[in-house]
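Student: My questions concern the predicted model and sequence given below.
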Amino acid sequence: MKLLDEMDRKIIRELQRDARLSNTDLAARVGLSPSRCWQRVKRLEERGYIECYTAVINQKRMGLPDTVMVEVILDRHDDGFFEKFSQTISALPEVLEAYMTTGEYDFIIKVAVAGADGYEQFLRHKLYKIPGIRQTRSSFTLRCIKSNWSPPT
């Protein structure tokens, strides 16, 4: 796979800031003609550097102002069990992100909830209903210091 050049990186950075930019505005920001910019964006999409365009939703406005990081240890560690747990956890709307990890915990899950009551409901009625969870540990976040939706370019 061909590595990105500096112009590709500029295009990606601008689209990360505002994916709704018109091609004309994007081209002006990065210093390319609109046709050349469009060609580069299409190539970045085709090669998988740009996977999709999405809207970032404000959790507080959606009534879910709190973020909880949940560490999970499972009873079993076979591939089939990990896959089933991954599918189940991915289907829960409160789960914003879920990572299989190394170390003491098998998964770290980022959850959006409405306070302690909302988190208790999530635990009792959803997470703890999933078979095979041996242990969890939770931390409410105080505030987000940095949020970025993709790796550095």
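Tutor: Right, received. Where do you want to start?
Student: When you work out contacts or count neighbours from here on, use the C-alpha atoms and nothing else.
Tutor: Fine.
Student: Assign the residue positioned nearest the centre of the chain to helix, strand or coil.
Tutor: Central residue of the chain (Cα atoms, centre = their mean): residue 97, 5.2 Å from the mean position. Reduced to three states with DSSP: H, G, I helix; E, B strand; the rest coil, the structure at residue 97 is strand.
Student: Surely it and residue 107 touch.
Tutor: No - taking contacts as Cα atoms under 8 Å, residue 97 lies outside contact range of residue 107: 10.4 Å.
Student: Skipping adjacent residues, who's closest to the residue nearest to the centre of the chain in space?
Tutor: Leaving aside its sequence neighbours, residue 97 sits nearest to residue 110 (Cα to Cα, 6 or more residues apart in numbering; 5.1 Å).
Student: separation between the one you found and residue 13?
Tutor: 25 Å (Cα to Cα, to the nearest Å).
Student: do residue 23 as well
Tutor: 14 Å.
Student: I'd assumed the residue nearest to residue 97 was in a strand, is it?
Tutor: Yes - Residue 110 forms part of a strand when assessed by three-state DSSP.
Student: Can you report how many residues neighbour it?
Tutor: 21 (other Cα atoms under 10 Å).
Student: who's in contact with it?
Tutor: Counting by Cα atoms under 8 Å, 6 or more residues apart in numbering, residue 110 makes contact with 67, 68, 69, 70, 95, 96, 97, 98.
Student: In terms of helices and strands, where is the second one?
Tutor: I take that to be residue 68. Using DSSP states H and E, residue 68 sits within strand 66-74.
Student: Which secondary structure element comes immediately after that strand toward the C-terminus?
Tutor: Past strand 66-74, further along toward the C-terminus, the next helix or strand under DSSP H and E is helix 79-90.
Student: May I see the buried residues of that following helix?
Tutor: 82, 85, 89 (16 or more other Cα atoms under 10 Å).
Student: Pasting the second one now:
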Amino acid sequence: MPDEPLLDDPVTMRILTELRRDSRIPNATLAERVGLSASSCWRRVRALEESGAIRRYTVALDDAVLGDGFKAIVHVNLVRHDAAMVQDFIRMTRITPAVRAAYATTGAADYHLHVTCRDLAAYNRFLDDHLLSLPAVKGAQTFLVLKTIKEEDGPG
């Protein structure tokens, strides 16, 4: 692999594009699509994995098919940023399946959560049982997702 940054290499970018589209693509097919021999392609993918550029392979879930038709972006503010309270909040986001992504941010909210649930009743249970029951949480503002425009790990 060249010493230049990974994203400056057009072949590497084509490899990453194909793997993002289908991480289960056979190496021979991937090599053909990006114009490399199978062994050269395998070495590049292996180098991307070893460098950490490819952290893991995953599956894209279709929330609607799975019955999770309710999506929201939730802005969360904490009362205090005491280390133990923040860790409790972070732990909740990591172990609660309804929380698909969580970001610490600058601006008016301390955290932004991407939450999916079956319906409004399930979302209310998430609020009561998980989010608002935490002593660190001062409040949450919910923004309903009306339509998904782009989602990297979603259906293609």
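Tutor: That came through, no problem. Values in this document were obtained by computation on a predicted structure and should not be read as measured data.
Student: TM-score for the pair, please.
Tutor: Overlay of the two chains. TM-score (TM-score structural alignment, normalised by the length of structure 1): 0.91; 149 aligned residues with a Cα RMSD of 1.4 Å.
Student: how about the helices in structure 2?
Tutor: 10-21, 27-34, 38-51, 63-66, 83-95, 120-126 (DSSP state H).
Student: would a markdown table of those helices with distance to residue 134 of structure 2 be doable?
Tutor: Conversion of the helices of structure 2 to a markdown table gives the following (distance: least, Cα to Cα, whole Å):
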| stretch | distance to residue 134 of structure 2 |
| --- | --- |
| helix 10-21 | 36 |
| helix 27-34 | 47 |
| helix 38-51 | 37 |
| helix 63-66 | 27 |
| helix 83-95 | 7 |
| helix 120-126 | 12 |
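Student: what's the counterpart of residue 145 of structure 1 in structure 2?
Tutor: Matched by TM-score structural alignment, residue 145 of structure 1 corresponds to residue 149 in structure 2.
Student: Now do the aligned partner of residue 116 of structure 1 in structure 2: how many residues are near it, please.
Tutor: Using TM-score structural alignment, the partner of residue 116 of structure 1 in structure 2 is residue 120. Neighbours of residue 120 of structure 2 under the rule other Cα under 10 Å: 13.
Student: go on, residue 69 of structure 2?
Tutor: Using other Cα under 10 Å: residue 69 of structure 2 sits among 15 other residues.
Student: Now do the contacts for it.
Tutor: 63, 116, 117, 118, 119.
Student: Buried ones among the residues you listed?
Tutor: 63, 116, 117, 118.
Student: any idea how far the match of residue 145 of structure 1 lies from residue 105 of structure 2?
Tutor: 22 Å.
Student: coming back round to it: where's the residue nearest to the centre of structure 1 relative to residue 70 of structure 1, distance?
Tutor: Where residue 70 of structure 1 is concerned, residue 97 of structure 1 sits at a distance of 10 Å (Cα to Cα).
Student: who's in contact with stretch 32-47 of structure 1?
Tutor: 8, 11, 23, 24, 26, 27, 28, 50, 51.
Student: Present those residues as a markdown table; the columns should include neighbour count and distance to residue 129 of structure 1.
Tutor: Shown next, in a markdown table, are the contacts of stretch 32-47 of structure 1 (neighbours: other Cα atoms under 10 Å; distance: Cα to Cα, whole Å):
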| residue | neighbour count | distance to residue 129 of structure 1 |
| --- | --- | --- |
| 8 | 18 | 46 |
| 11 | 21 | 44 |
| 23 | 16 | 47 |
| 24 | 14 | 51 |
| 26 | 23 | 47 |
| 27 | 19 | 50 |
| 28 | 13 | 52 |
| 50 | 16 | 36 |
| 51 | 10 | 33 |
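Student: Quick check: the farthest pair among the residues you listed?
Tutor: Farthest apart among these by Cα to Cα are 28 and 51. That separation is 23.0 Å.
Student: do you know how far the residue lying farthest from the centre of structure 2 is from residue 28 of structure 2?
Tutor: Farthest-out residue of structure 2 from its mean C-alpha position, per Cα atoms, centre = their mean: residue 37, at 31.7 Å. Remark: distance between residue 37 of structure 2 and residue 28 of structure 2 (Cα to Cα) = 8 Å.
Student: how about the nearest residue to the alignment partner in structure 2 of residue 100 of structure 1, chain neighbours excluded?
Tutor: In structure 2, residue 100 of structure 1 lines up with residue 104, judged by TM-score structural alignment. Spatial nearest neighbour of residue 104 of structure 2, excluding adjacent residues (Cα to Cα, 6+ apart): residue 111 at 4.5 Å.
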